[in-house]
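Q: Sequence and predicted structure below; questions after.
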Amino acid sequence: MNKLLNRLVLGSALCGFASLANAAVLEVQAEIKPDPLNPGSAEIINNTPASGFCTEYPNTCNTRKIRSDSFNISFQSSGSIPVGQVIPFGIPATWRTFTVAHSSIPGATADIQIRIAGVGTRYRLSKTAQEIIGHPGGETDFGYHAILWAPSWAQAIPPCQSVNGTGQGAWGNGTDFSAFWLTPENVTTCPRYSRDYEIPGMSLQRLDVHYELRAVRPEQLISGNYEGSYTYSIGSDFDMGGLTASDPSMTFNLNLAVKQDVNVKMSADSVALAPKGGWMEWITHGRRPEKILGDLRFFILTSSPFKMDLSCSQPGVGTCLINNGTHEVPVDISVSLPSPWVDDADQPVARRPLKIGGAGLEHLKPAGLPTRQPSLLHFEVQQDSVATMHDDSSYRGTVNITFDSDI
């Protein structure tokens, strides 16, 4: 729970006082924690355990600061692959937008974008690469595979970018090869074709992807979990040419944990309550004031929604009390927030009562870009209570104002 608790001391004297079925699915666990001072730049952190290429070659991926997640989708050739046949390896590298919904707040949604920033696979030949090219000697396992393709699966045709290290990717069984390429936004395919030899048969054992996620308006996210899905089509979004896929689609199920912090700066930690115009009327004319009051400025240094609550060292009926040791009176507390802050009904917040339990202030949000103008807490002891207060006496009490982004 992301709370900011402000403790205020009030004082006065009468003389001065916040998955889809039948499709390959990846469960994505991610989190985002916007900086209250720069919330629009927040990045989504992917906590999903890596799989596929980057678990086989972790140093290669760590050096490039990438990750891979493997979908259990296979692709099978229907027969032999003749010389010159192209496997297009079509890739959806541009940003796509989908909607996620808050798991506990009905109607609270957000737009998330996803793109495929890297792609790879582990292919398997029906015969060893050495057998296909006629058993010549003198080559490494990597070299035999490289002879079959233009370019080698370890290489990438620009604008795709290579990830495999030199000589990296070939498995010792002679049939398997792992490859991965990065895909900038202008990529549509990372093609390769059989060069000089007919390949009697092959399959892609899986589909590995490096994907990027970003929130469209991270500053508007509410603390808690958001859930949503995005599905890519196999055959149109991912095009493997004549290879037959085991699944028609692949789905990302996103669970996004939002951890917003409320950043509030109070102008002081105490408030002196006094009559409007000061104490001179009482001092010089003996006129008891109609009410005593005081305001405290504070600044909301965040743009995330939050709620407010009140607790007291001396609780009364819904509000706090101040006392002189033998006598106590209630203090009415209210809050005013500057535009564009509004409540859950999109109404301005002006002298809104702040009660123990926070009723009416459970969801405060910006309707636009916050201006960093000051907010106000208002404290008032009403006339009927002032009339009972003891002369030549000081009244004190402590209130706690909580700003909580976990709404």
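A: Structure's in. What do you need?

Q: Please count neighbours and contacts with C-alpha atoms only from this point.
A: Will do.

Q: excluding its backbone neighbours, what's nearest Pro36?
A: Leaving aside its sequence neighbours, Pro36 sits nearest to Thr302 (Cα to Cα, 6 or more residues apart in numbering; 4.5 Å).

Q: Surely the one you found touches Gln260?
A: No: distance between Thr302 and Gln260: 9.2 Å, which falls outside the contact criterion (Cα atoms under 8 Å).

Q: Which neighbours do those two have in common?
A: Pro36 (Cα atoms under 8 Å, 6 or more residues apart in numbering).

Q: Count the residues that sit near the residue nearest to Pro36.
A: 22 (other Cα atoms under 10 Å).

Q: Spit out the contact partners of it.
A: Thr302 sits next to 36-37, 39, 261-264, 370 when contact means Cα under 8 Å, 6+ apart.

Q: just Val119 next, same as before
A: Contact partners of Val119, counting by Cα under 8 Å, 6+ apart, are 91, 180-183, 207-210.

Q: which stretches of the stretch 101-250 of the chain form strands?
A: 109-125, 149-150, 161-162, 176-182, 192-194, 202-204, 207-215, 224-233, 244-245, 249-258 (DSSP state E, counting those that start in this stretch).

Q: isn't Trp181 right up against Pro158?
A: No: Trp181 sits out of contact with Pro158 when judged by Cα under 8 Å, with a separation of 10.2 Å.

Q: ok so, going back, can I get the contacts of Thr302 in a markdown table with distance to Ala13 and neighbour count?
A: Below are these laid out as a markdown table (distance: Cα to Cα, whole Å; neighbours: other Cα atoms under 10 Å):
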| residue | distance to Ala13 | neighbour count |
| --- | --- | --- |
| Pro36 | 38 | 19 |
| Leu37 | 39 | 11 |
| Pro39 | 43 | 19 |
| Asp261 | 37 | 26 |
| Val262 | 34 | 26 |
| Asn263 | 33 | 21 |
| Val264 | 29 | 17 |
| Pro370 | 37 | 17 |
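
Q: Show me those residues that map onto strands.
A: Val264 (DSSP state E).

Q: Export the contacts of Thr302 as TSV, with columns for distance to Ala272.
A: TSV is the format used below for the contacts of Thr302 (distance: Cα to Cα, whole Å):
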residue	distance to Ala272
Pro36	30
Leu37	31
Pro39	35
Asp261	30
Val262	26
Asn263	24
Val264	21
Pro370	29
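
Q: adding another structure so you can compare the two:
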Amino acid sequence: MLTNSNTTYTPGYLAGWYLAGLLGLAAALPAQAVDTTVSAEFKPSVLNPGNNKFINTTPCTTHPVFCGLQGDEQPTLLPIEVRNRLLIKDDSVRNRLFHRFPGQRTVNLVHAGSGANFDVLFKFAAIGAIYHGPASLNDVINYNFHIPENSGAQCSNGQRLAWGSAGSISSGYTWAITDSSQSSGGECNSIPLRNDEHDPNYLIRSLMMGYKLLTPNPLTLPNGEYTGQVSFSVGAGQELDLGDGDYSDSVLNINFVLTVEHDFQLDFPPGSDRAVLQPPNGWNDYLHKGVTPARLYRNQPFNVHSSGPFKVHVNCQYSNGSRCMLRNNADNHEVPLQVALTLPPGIQNSSGSTVSRELLPISSAAASSYHSVQAVFGKRAQLHFDVLQTDVEQMLSRAGSTYQGNVTVVFDAAL
């Protein structure tokens, strides 16, 4: 009888955008921490079996320009604002468009049920802001306000976005952070202001940050929800610094929620609960020539759908402690039964090898471990049941009797 029970680091990355939204907090409010959540999921797809990356699922609730970004980039609100932000024509870079950002951080994510955990690497990949004030950034800097000074050193315009027009009171931009500065952190600023014939007092309504999240290969991770948090200090002279002004918050907590939803299903044809063992070429050579069959066997095909790790072992009605046995109903004589497994390409064993006629252990404690290197959908696999020739000779000496035994093959996929 065959049963199916419900039931490891290849780097990938997730990229996205954060937008800090206006909360309307008065500058006199005390500094405090603010939380935001980034979510992502991995779900295998028959249309894209080679996918091994988390997909950003953080809702986009902000500026339509950024909601329309393609690929892995997607915005979300990050509630921080800076009031009384001065833009002045002088030699201080802090009185221009200015950003200081931290280097990469390791974040530990923990499985909600088992406590299993893994590390991800979080990096700022882009940074920007939406300014609200008496004049457009086009007016006070120029139409290239979105290009940082010394572009390419720590920040560059890259493929990022900017908007604003003459006379507009709302202007926005993002700067791409260079690869080296994503790891180390850094500072970027705009070119100097071209005029100071305006009220210098601005409000930063939104802070925009692109990110990369380097993760293990989700194909190696058990199903479930993984959570973690990283914190950054916010304000003048802090890890996240947008220049001098009155900050609504002093700490930013980014909460991560990553969900893994593997697919696992076994499809057996009708009649698979009974396996009659036969010689490879039938009984003709034995009956007419007296030739002992090299083995008695049955190969049981089935289809497997899998995208994550799982374990397999067998339970035996009769066993000798290490192998299943078949028992003669007449005198209780027993012979060993080998139970082996072949799995399709895309699934490997714990040694990283393909799985072909791999013998299965008979206890859950010694279960064989397998993992997907690529999601497989409806691919052919086989169970192999064999009695070897030396044991077949003993069985034939008891001609006319029946050997039988129940074997349960347990697939444990931790779903």
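A: On my side now, so go ahead. Every value quoted in this text rests on a predicted model; they were computed, and no experiment measured them.

Q: Work out the TM-score between the chains.
A: Once the chains are laid over each other, their TM-score by TM-score structural alignment, normalised by the length of structure 1 reads 0.60; 343 aligned residues with a Cα RMSD of 5.6 Å.

Q: still on that earlier bit, name the stretch among the strands of the stretch 101-250 of structure 1 that sits most buried.
A: Among these, strand 176-182 has the highest mean neighbour count (mean count of other Cα atoms under 10 Å), at a mean of 24.

Q: Name the residues that touch that strand?
A: 53, 117-125, 145, 153-156, 160-164, 169-171, 190, 208, 210.

Q: Which members of the contacts of Thr302 of structure 1 are the farthest-apart pair?
A: By the measure Cα to Cα, Asp261 and Pro370 form the most distant pair in these, at 15.6 Å.

Q: Val264 of structure 1 touches Ile300, doesn't it?
A: Yes: between Val264 of structure 1 and Ile300 there is a contact under Cα under 8 Å: 4.6 Å.

Q: Number of residues surrounding Ile300 of structure 1?
A: Neighbours of Ile300 of structure 1 (other Cα under 10 Å): 23.

Q: Could you pull out the helices in the stretch 301-407 of structure 1 for me?
A: If DSSP state H, counting those that start in this stretch is used as the criterion, the helices of the stretch 301-407 of structure 1 fall at 383-386.

Q: The stretch 1-150 of structure 1 too?
A: So, for the stretch 1-150 of structure 1 - with DSSP H, counting those that start in this stretch - the helices run 53-56, 58-64, 129-132, 141-148.

Q: Same list, those helices, but as a markdown table with mean neighbour count please.
A: Output for those, formatted as a markdown table (neighbours: other Cα atoms under 10 Å):
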| stretch | mean neighbour count |
| --- | --- |
| helix 53-56 | 19 |
| helix 58-64 | 13 |
| helix 129-132 | 18 |
| helix 141-148 | 21 |
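
Q: wait, which of these is closest to Ser270 of structure 1?
A: Of the helices of the stretch 1-150 of structure 1, the one closest to Ser270 of structure 1 (Cα to Cα) turns out to be helix 58-64, at 51.6 Å.

Q: what does the closest one contact?
A: Residues outside helix 58-64 of structure 1 that contact it (Cα under 8 Å, 6+ apart): 54, 67, 163-165.

Q: one more time with 6 Å, if that's ok
A: Residues from elsewhere that reach helix 58-64 of structure 1 (Cα atoms under 6 Å, 6 or more residues apart in numbering): Cys54.

Q: Distance-wise, check the corresponding residue of structure 1 for Thr106 of structure 2 relative to Met266 of structure 1.
A: Structural alignment (TM-score structural alignment) places Thr106 of structure 2 against Thr97 in structure 1. Separation of Thr97 of structure 1 from Met266 of structure 1 (Cα to Cα, to the nearest Å): 39 Å.

Q: Those two - which one has more neighbours?
A: Ranked by neighbour count (other Cα under 10 Å), Thr97 of structure 1 and Met266 place Met266 first, with 18 against 14.

Q: for stretch 83-92 of structure 2, the distance to its chain's centre please.
A: 42 Å (Cα atoms, centre = their mean, to the nearest Å).

Q: Identify each buried residue in it, please.
A: Residues of stretch 83-92 of structure 2 classed as buried by neighbour count (16 or more other Cα atoms under 10 Å): 83-89.

Q: about what we covered before: just put the contacts of Val119 of structure 1 in JSON lines and tack on distance to Thr109 of structure 1.
A: Formatted as JSON lines, the contacts of Val119 of structure 1 follow (distance: Cα to Cα, whole Å):
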{"residue": "Ile91", "distance to Thr109 of structure 1": "28"}
{"residue": "Phe180", "distance to Thr109 of structure 1": "34"}
{"residue": "Trp181", "distance to Thr109 of structure 1": "34"}
{"residue": "Leu182", "distance to Thr109 of structure 1": "31"}
{"residue": "Thr183", "distance to Thr109 of structure 1": "29"}
{"residue": "Leu207", "distance to Thr109 of structure 1": "30"}
{"residue": "Asp208", "distance to Thr109 of structure 1": "29"}
{"residue": "Val209", "distance to Thr109 of structure 1": "26"}
{"residue": "His210", "distance to Thr109 of structure 1": "25"}
